[in-house]
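Quick one: sequence plus predicted model below, questions after.
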Amino acid sequence: MRKRILLLEDEQAIADTLLYALQSEGFEVRHVALARQALEAFQDNPPDLAILDVGLPDGNGFEVCRTMRRTSELPIVFLTARSEEIDRVLGLELGADDYVVKPFSPREVCARVRAILRRSAAAMSTAPFPVLTTAAEASDGLILDEAAQRFRVGNALLPLTRYEYLLLATLMRRPERIFSRTELMDLVWGDAPHTADRTVDAHVKLLRAKLREHGVKTEVIQTHRHMGYSLRLAG
């Protein structure tokens, strides 16, 4: 089955060049020029990888990435004319897998896409699905069941509110990665834009209490001063 690529690029000449290169490599490509079209395409028929331009007439690729990351871990590559380090860092911190600065070689973009898809396929083939675990499971038995959208400690369910579950699941999907409060607000409370960022701290406190109460002795959620939070791997 051919891999599906979603290409968000508003400059037609660049889009045509990439379309030709990607289709020549055997990819099935859906091209859109607006952020809203990209999100509609993402919902209608989720791709295997998304290539997102940053500067768009109706928004930017960073916001599209934030929205996609609320529900999906699909590989994402940014295309942009911005070469400043802060933009590259922001893109990668949002969860992008790669960042290509214009002008670029279409053949290089294809090579990067193939490499990312290979890594993604390898990770999926070795990961237990639909259950994810952390190394803490060996001592504390904390298990994330993605299909049922719940956590277990051993054989017991961990009673969590919706936002507690989303927060812990976000951290657990990328153990050891430090998420800033702003990132967590975007990923967990995206449907509640007027929520204060101190909500993150309050939910972390509640989660730690519930984890201890249900036998998770390890301090699983780590605080990184002036940076954010991460989920700690045991060992």
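Structure received.

Going by C-alpha atoms from here, please, whenever you check contacts or count neighbours.
OK.

so where do the strands sit in the protein?
4-8, 28-32, 49-53, 55-56, 59-60, 76-80, 98-101, 131-133, 142-145, 150-153, 156-157, 221-224, 228-231 (DSSP state E).

Could you identify which of the ones you listed is most buried?
strand 49-53 (a mean of 25; mean count of other C-alpha atoms under 10 Å).

just to revisit the earlier point, export the strands of the chain to JSON lines and tack on distance to residue 87?
JSON lines is the format used below for these (distance: least, C-alpha to C-alpha, whole Å):
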{"stretch": "strand 4-8", "distance to residue 87": "18"}
{"stretch": "strand 28-32", "distance to residue 87": "23"}
{"stretch": "strand 49-53", "distance to residue 87": "13"}
{"stretch": "strand 55-56", "distance to residue 87": "12"}
{"stretch": "strand 59-60", "distance to residue 87": "12"}
{"stretch": "strand 76-80", "distance to residue 87": "9"}
{"stretch": "strand 98-101", "distance to residue 87": "9"}
{"stretch": "strand 131-133", "distance to residue 87": "32"}
{"stretch": "strand 142-145", "distance to residue 87": "33"}
{"stretch": "strand 150-153", "distance to residue 87": "35"}
{"stretch": "strand 156-157", "distance to residue 87": "41"}
{"stretch": "strand 221-224", "distance to residue 87": "23"}
{"stretch": "strand 228-231", "distance to residue 87": "20"}
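
so which of those comes closest to residue 188?
Nearest to residue 188 among the strands of the chain is strand 228-231 (13.4 Å), distances taken as C-alpha to C-alpha.

List the contacts of the closest one.
For strand 228-231, the surrounding residues in contact (C-alpha atoms under 8 Å, 6 or more residues apart in numbering) are 171-172, 174-181, 220-224.

second one coming, line it up with the first:
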Amino acid sequence: MAEKILIVEDELTLQETLAYNLKKQGYLVESAGDGPSAIVKAKQYQPDLIMLDIMLPGMDGFEVCRILRKDMLVPILMLTARDDEIDRVVGLEVGADDYLTKPFSMRELIARIKALLRRAKIMQEIHPADAQDRKVYKFDNLVIDENRREVMLNGKPLNLKPKEYELLLFLGQHQGQVLSRETILEKVWGWDYFGDSRTVDVHIRWLREKIEEDPAKPKRIITSRSAGYRFEG
């Protein structure tokens, strides 16, 4: 069955161009031109991927992403007109999976979409028979339940974004090992991810703010100078 993509873009010419090219690739496409209608269509249409412009009338893309992330795990590719690191960091912080700066080539866009959909499919294709092979990782007052995709700290659930959870799980699975940023990027984001290693640093910082007693003096996630990170548990 063809995968569904929701395009959220207020510039009509670009919206129609994107829709035309994605349909040529065999995708089913719906479009929205402002923030509020994007939220409504996303919940009604249940797309497999959302392309989300940052600058939107009614509500910007950051807020749309933040709202959708509360109950949807669909991959979100954010579009920005500026090559601004702040936009990229904020986009990741509110739950976006990737970002693309305008103007971009259709070839690069299609490659990003395919990579995001491929990773999402891998995550979804976890068979029930595998449940008994998954584990619960306990590190004192921190518990990672791989089966439930849940993290508990001091007996209370932590509200982690999908990539924060996947990163913490990967670190927990390799307790005591020094992991390079490149290794983490490949294993957590995928070898075909187009971002750079700064993405890892940003997510490590967010995790520290949630699981460390003093994020400025971390005892769980240790920086190994010039090498990467080591999870002590």
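The structure has been received and is ready for your questions. What you see is a predicted model, and the numbers here were worked out from it, not measured in a lab.

Overlay the chains and give the TM-score.
Between these two chains, after superposing, the TM-score reads 0.64 (TM-score structural alignment, normalised by the length of structure 2); 188 aligned residues with a C-alpha RMSD of 4.1 Å.

Now a PyMOL select for only the buried ones of the contacts of strand 228-231 of structure 1.
Those of the contacts of strand 228-231 of structure 1 that count as buried under 16 or more other C-alpha atoms under 10 Å are selected in PyMOL with:
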select buried, resi 171+172+175+178+179+180+181+220+221+223
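
Look at stretch 74-94 of structure 2 and report the distance between its end residues.
Distance across stretch 74-94 of structure 2, first residue to last, is 13 Å (C-alpha to C-alpha, to the nearest Å).

again, but for stretch 224-233 of structure 2
15 Å.

now stretch 50-66 of structure 1
First-to-last residue span, stretch 50-66 of structure 1, C-alpha to C-alpha: 13 Å.

what separates that stretch from the chain centre, distance-wise?
When C-alpha coordinates are averaged (C-alpha atoms, centre = their mean, to the nearest Å), stretch 50-66 of structure 1 and its chain have centres 14 Å apart.

and if you look at stretch 117-127 of structure 2?
Worked out by C-alpha atoms, centre = their mean, stretch 117-127 of structure 2 lies 14 Å from the chain centre.

Which residues outside that stretch are in contact with it?
For stretch 117-127 of structure 2, using C-alpha under 8 Å, 6+ apart, the contacting residues are 48-49, 74-75, 190.

Buried members of those into ChimeraX, please.
Remark: buried members of those, expressed as a ChimeraX selection using 16+ other C-alpha under 10 Å:
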select :48,49,74,75
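
and the two most separated of the contacts of stretch 117-127 of structure 2?
Maximum distance among these (C-alpha to C-alpha): 18.1 Å, for 48 and 190.

At the geometric centre of structure 2, which residue sits there?
Closest residue to the average C-alpha location of structure 2: residue 97 at 3.0 Å, with C-alpha atoms, centre = their mean.

From residue 155 of structure 2, how far out is that one?
29 Å.

now residue 183 of structure 2
Where residue 155 of structure 2 is concerned, residue 183 of structure 2 sits at a distance of 31 Å (C-alpha to C-alpha).

for residue 163 of structure 2, same thing?
22 Å.

Just want to know which of the two has more residues nearby.
Set side by side, residue 163 of structure 2 and residue 155 show more neighbours around residue 163, with 17 against 10, by other C-alpha atoms under 10 Å.

Now the element after the helix or strand that contains the more buried one, going C-ward?
Per DSSP states H and E, residue 163 of structure 2 falls inside helix 162-173. Proceeding N to C from helix 162-173 of structure 2, the next assigned helix or strand is strand 178-179, under DSSP H and E.

Identify the single longest helix in structure 1, thanks.
If you go by DSSP state H, structure 1 has its longest helix at helix 106-126.

For that helix, give me the average deviation versus structure 2.
Helix 106-126 of structure 1 differs from its equivalent in structure 2 by a mean of 1.7 Å after superposition (mean C-alpha distance after the TM-score superposition for structure 1).

so how far is that helix from its chain's centroid?
On C-alpha atoms, centre = their mean, the centre of helix 106-126 of structure 1 falls 16 Å from the chain's centre.

do stretch 36-49 of structure 2 as well
17 Å.

got the buried residues for it?
36, 38-39, 41-42, 47-49.

got a markdown table for the residues you listed, with distance to residue 144 of structure 2 too?
What follows is these, written out as a markdown table (distance: C-alpha to C-alpha, whole Å):
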| residue | distance to residue 144 of structure 2 |
| --- | --- |
| 36 | 35 |
| 38 | 33 |
| 39 | 31 |
| 41 | 34 |
| 42 | 30 |
| 47 | 29 |
| 48 | 27 |
| 49 | 27 |
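
Most widely separated two among these?
So, those by C-alpha to C-alpha: farthest apart are 36 and 48, at 19.1 Å.
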